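Peer 1: Sequence first, then the predicted structure:
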Amino acid sequence: GNKINKLLICYKLCFVTNMSLIYNAFVLFMRVAIHSIY
């Protein structure tokens, strides 16, 4: 059971990291889009 627990923690960390990277990329993209519009 310990191995599965570690795997779940790793998965959650990876998921959170991916979400923050996607969010940062999205914010960056929106800034570029807004600057190109105005």
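Peer 2: Received it, and whenever you're ready, just let me know what you need. Residues are numbered from 1 along each chain as shown.
Peer 1: alpha carbons only for contacts and neighbour counts from here, please
Peer 2: Noted.
Peer 1: and residue 11, how far is that from residue 29?
Peer 2: Noted for residue 11: a distance of 27 Å to residue 29, by CA to CA, to the nearest Å.
Peer 1: ignore the last one, residue 22
Peer 2: 10 Å.
Peer 1: ok, residue 14 to residue 21 distance?
Peer 2: 10 Å.
Peer 1: Revised request: answer the last question for residue 30.
Peer 2: Residue 30 is 14 Å from residue 21, where distance means CA to CA.
Peer 1: what about versus this one:
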Amino acid sequence: MLFIKGILNFNPDYLKRLLLQRQAIFLIHLQRNPHRNLND
């Protein structure tokens, strides 16, 4: 947890971009496979 806080304090913009990128990939994945289990 402290490590994550350190990353946030170090470079929040990078982390935000990374999270947005992951979210975008996840949404695209859902659009391509709408019937797949979310736990997969």
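Peer 2: Happy to help now that I have it. Model, not experiment: these values are computed from the prediction.
Peer 1: quick one: what's aligned to residue 30 of the second structure in the first structure?
Peer 2: Under the alignment defined by TM-score structural alignment, residue 30 of the second structure is paired with residue 26 of the first structure.
Peer 1: in which helix or strand would I find that match?
Peer 2: If you go by DSSP states H and E, residue 26 of the first structure is part of helix 2-37.
Peer 1: starting at the chain centroid, how far to that helix?
Peer 2: 0 Å (CA atoms, centre = their mean, to the nearest Å).
Peer 1: Can you report how many residues neighbour residue 32 of the first structure?
Peer 2: Residue 32 of the first structure: 11 surrounding residues under other CA atoms under 10 Å.
Peer 1: One more: residue 24 of the second structure?
Peer 2: 12.
Peer 1: Likewise for the one 4 residues further on?
Peer 2: Residue 28 of the second structure has 12 neighbours, counted by other CA under 10 Å.
Peer 1: Next: residue 13 of the second structure.
Peer 2: Neighbourhood size, residue 13 of the second structure [other CA under 10 Å]: 11.
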